[in-house]
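Q: Model the structure of this input:
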Amino acid sequence: MIRTVLGDIAPETLGVTDSHDHLFFASRKLPGQELDDAGAAEAELRAFADAGGQALAQWTPMGLNRRAEDLPDLSRSTGVHLVAATGLHQAAHYRPELLPLLLDGLADRFVAELTEGLRRDADPDGPPLPARAGLIKIAGDFHHLDTHAETVFEAAAAAHHATGSAIAVHLEGGTHPLGVLAELHGKHRVPASSIILGHLNRFPDPAPHREAAEAGAWLGLDGPSRANHATDWRLFDLLRALTEAGHADRVLLGGDTTSAAARAASGGGPGIPYLLTGIRARVIRDLGADTADAFFRRNPARAFDVEWRR
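A: This next block holds a predicted model:
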């Protein structure tokens, strides 16, 4: 089953999916670019639904303005399935006074949000909300894992083993995918099929992408991105190479809207709908309808499918 903010659903009902995006997000690394407008989030979701979108995975983890209390109403009002994240980002994203609190009992926090309910970011030790998380979001660093990441990876692996949940990994600049696999799969025994490697298009080297696919991991490619526009033009080169190598069944695509400037509803765009109106439309044209169905429907239904253990 797939765990959404409105409850568990059968994988075949997930539908056309944005596998990596953000409706709400706020970070010390992006001052003044907070995603904190519920009306704009609803407008983005409605436009996404109008373009044929049926599901979206929000990768915003604990402590970064998830607005978890608003997600169920957004899902109901737009008809879009929402998969929410527990997890923890790089240390630099957090207020210094908040991070020690979140790190205390971290694996138990992850498990509780996956099985009992998300907590409000303003009250991380408060009562659970009705909505539960459906994935664990964590982060590596540029070409390595720092000590913070190693701590978070260990907690994420423990939570995976307790619940079966997928682990979605922010790769800084798209780097270190095989090192992340070695840490989670080799060291902590998380099945590669439960690991989603995000931002791979930001480091467009097809060799490690193929190796990660051969190991059984999910390959997350996202964009377009104002922050990473220099590699946007390589996206379709990578998708074509993966498809020709027989790995279309490991690819997930997302918009990764992380700032107000990237949101169509608040001005800059191109926003969440462009994943379907631009990227998906070109996938159909260049790689075929069946490949598009794999990227946007069949693969997400498998990647987020979990036999929940609690």
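
Q: all contacts plus neighbour counts: C-alpha atoms, from now on.
A: Noted.

Q: where along the stretch 1-150 of the chain do the helices fall?
A: Secondary structure of the stretch 1-150 of the chain by DSSP state H, counting those that start in this stretch: the helices cover 38-50, 71-78, 99-103, 106-115, 147-163.

Q: I'd like the structure of this one too, to check against the first:
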Amino acid sequence: MIQTVLGKIRPEELGICSVHEHLSIDLSRIKKDPDTILDDEPGMLEELRDFRREGGRAMVEVTNDGMGRDVLRLKRLSEQSGVHIIACTGFYKDPFIPEYAQNWSAGQFAAHFIKEAKEGIDGTGILPGVIGEVGTSKNEIKPIERELLIGAALAGRETGLPVTTHTTLGTLGYEQVQLLTAHGLPANQIIIGHQDLNPNFAEVLSVLETGVYIDFDTIGKVNYRPDEERVDFLLEFIKRGFEEQILLSADLTRKSHWKKHGGPGYGLVLRDFIPRLKEQGVSQETIDQFLIANPARAFSVKERS
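A: Have a look, this model is predicted:
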């Protein structure tokens, strides 16, 4: 089953899923930029309804404590939009980890995530469907980030929840996999984020070869990398037989990303990127794997004996 903010659903109910998004977020404490505050709930609903018109049926909302998580808001948005929303337990990376958790050990992180997974988030009774987005810094795993990732692995092992990560500019994906699997988390429970930001083909390939899922989840952010390069990498990965491990999303985090403010909105992958793949000869079957079948597997909670 897949855990959404409205309860459990069967994997086949998920539909087309955007696997790494933010609807309600506030990064301004660190970024000092009001553009990084998404707090307009009517606007969120409008954007979600647009996503649904483009064919989207589900969204994984990876905003955690320290980033402005609001699961009651997510529940309202899901009820009103008809979009399945998966919420998360977790912490982001240094320096976004809340003050109360900045000196925690892996065991403390794990205990916190397990408690939320079993009892609900912030006393709401709403259960998370994923642990994430837990992350590392650019080309560096800081001591607190190491404890955080180990804690996520231990909690994932205990609860069966998938673990989805943040890699800064796509770096250290392979090292994240090694750390998570060394602490008992199976590869099929791991989703390594932002791999489309890494221009080093061999590094991204090495992540795929471990058997984990990877996110191409900053589609449309051409200030980091042209989408043509994302397409080229995907074509090569398909040729090598990795199509069952790839997930797609846009990772919108700013007011300026929303359609109402002149941005592309959450439907951009479906509206703009999928046609590019089709133009390059990618089959509908493979596209359905990226958008439907792979997310349904990746976010199914693994049974624990």
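
Q: if we can go back for a sec, quick one: which of the helices of the stretch 1-150 of the first structure is nearest residue 191 of the first structure?
A: Minimum separation from residue 191 of the first structure across the helices of the stretch 1-150 of the first structure (CA to CA) falls at helix 147-163, 9.5 Å.

Q: Show me how far whichever helix or strand comes after that closest one is from its chain's centre.
A: As assigned by DSSP states H and E, the chain's next helix or strand after helix 147-163 of the first structure is strand 167-170. Relative to the centre of its chain, strand 167-170 of the first structure is centred 7 Å away, using CA atoms, centre = their mean, to the nearest Å.

Q: on average, how far is the helix or strand following strand 167-170 of the first structure from the matching bit in the second structure?
A: Next along the chain after strand 167-170 of the first structure, taking DSSP H and E as the criterion, comes helix 177-181. Mean deviation of helix 177-181 of the first structure relative to the second structure after superposition (mean CA distance after the TM-score superposition for the first structure): 0.8 Å.

Q: whereabouts in the second structure does helix 177-181 of the first structure align?
A: Counting by TM-score structural alignment, helix 177-181 of the first structure pairs with residues 173-177 of the second structure.

Q: What's residue 88 of the first structure aligned with over in the second structure?
A: By TM-score structural alignment, residue 88 of the first structure lines up with residue 91.

Q: thinking again about what came up before, out of the helices of the stretch 1-150 of the first structure, nearest to residue 56 of the first structure?
A: helix 38-50 (8.7 Å).

Q: Kindly name the residues of the second structure that line up with the closest one.
A: The aligned range for helix 38-50 of the first structure is 41-53, by TM-score structural alignment.

Q: list the buried ones in the matching stretch?
A: If you call a residue buried by 16 or more other CA atoms under 10 Å, then stretch 41-53 of the second structure has these buried ones: 43-52.

Q: from those residues, which is closest to residue 234 of the second structure?
A: Nearest member of the buried residues of stretch 41-53 of the second structure to residue 234 of the second structure, counting by CA to CA, is residue 51, at 23.1 Å.

Q: Distance-wise, check the closest one relative to residue 164 of the second structure.
A: For residue 51 of the second structure, the distance to residue 164 of the second structure equals 22 Å [CA to CA, to the nearest Å].

Q: again with residue 270 of the second structure
A: 22 Å.

Q: Compare these two and say which is more crowded by neighbours.
A: Between residue 270 of the second structure and residue 164, counting by other CA atoms under 10 Å, residue 164 is the more crowded of the two (27 against 18).

Q: So what does that one match up with in the first structure?
A: Using TM-score structural alignment, residue 164 of the second structure pairs with residue 168 in the first structure.

Q: helices or strands next to the longest strand along the second structure in the packing?
A: Ranked by residue count and defined by DSSP state E, the top strand of the second structure is strand 130-136. Contacts defined by 3 or more CA pairs under 8 Å, 6 or more residues apart in numbering; DSSP states H and E place strand 130-136 of the second structure against strand 88-89, helix 143-159, strand 163-167.

Q: winner for burial among the ones you listed?
A: Of these, the one with the most neighbours on average (mean count of other CA atoms under 10 Å) is strand 88-89, at a mean of 30.

Q: Run a quick neighbour tally on residue 73 of the second structure.
A: Residue 73 of the second structure: 16 neighbours (other CA under 10 Å).

Q: Contact partners for it?
A: By CA atoms under 8 Å, 6 or more residues apart in numbering, the contact set of residue 73 of the second structure is 24, 41.

Q: Just give me the match in the first structure for it.
A: Aligned by TM-score structural alignment, residue 73 of the second structure pairs with residue 70 of the first structure.

Q: ok, that match to residue 5 of the first structure distance?
A: Using CA to CA, one obtains 10 Å as the distance from residue 70 of the first structure to residue 5 of the first structure.

Q: Can you tell me what residue 303 of the first structure aligns to in the second structure?
A: Under the alignment (TM-score structural alignment), residue 303 of the first structure pairs with residue 298 of the second structure.

Q: how about the strands of the first structure, start to end?
A: Going by DSSP E, the first structure shows strands at 2-4, 7-9, 17-21, 55-58, 81-83, 85-87, 135-139, 167-170, 195-198, 218-222, 251-254.

Q: looking at the second structure, where would I find the counterpart of stretch 202-213 of the first structure?
A: Against the second structure, stretch 202-213 of the first structure falls on residues 197-208 (TM-score structural alignment).

Q: contacts for the matching stretch?
A: 169-171, 173-174, 177, 195, 214, 218, 224-225, 233, 237, 242, 245.

Q: Residue 263 of the second structure maps to what in the first structure?
A: Using TM-score structural alignment, residue 263 of the second structure lines up with residue 269 in the first structure.

Q: Run a quick neighbour tally on that match.
A: Around residue 269 of the first structure there are 19 residues (other CA under 10 Å).
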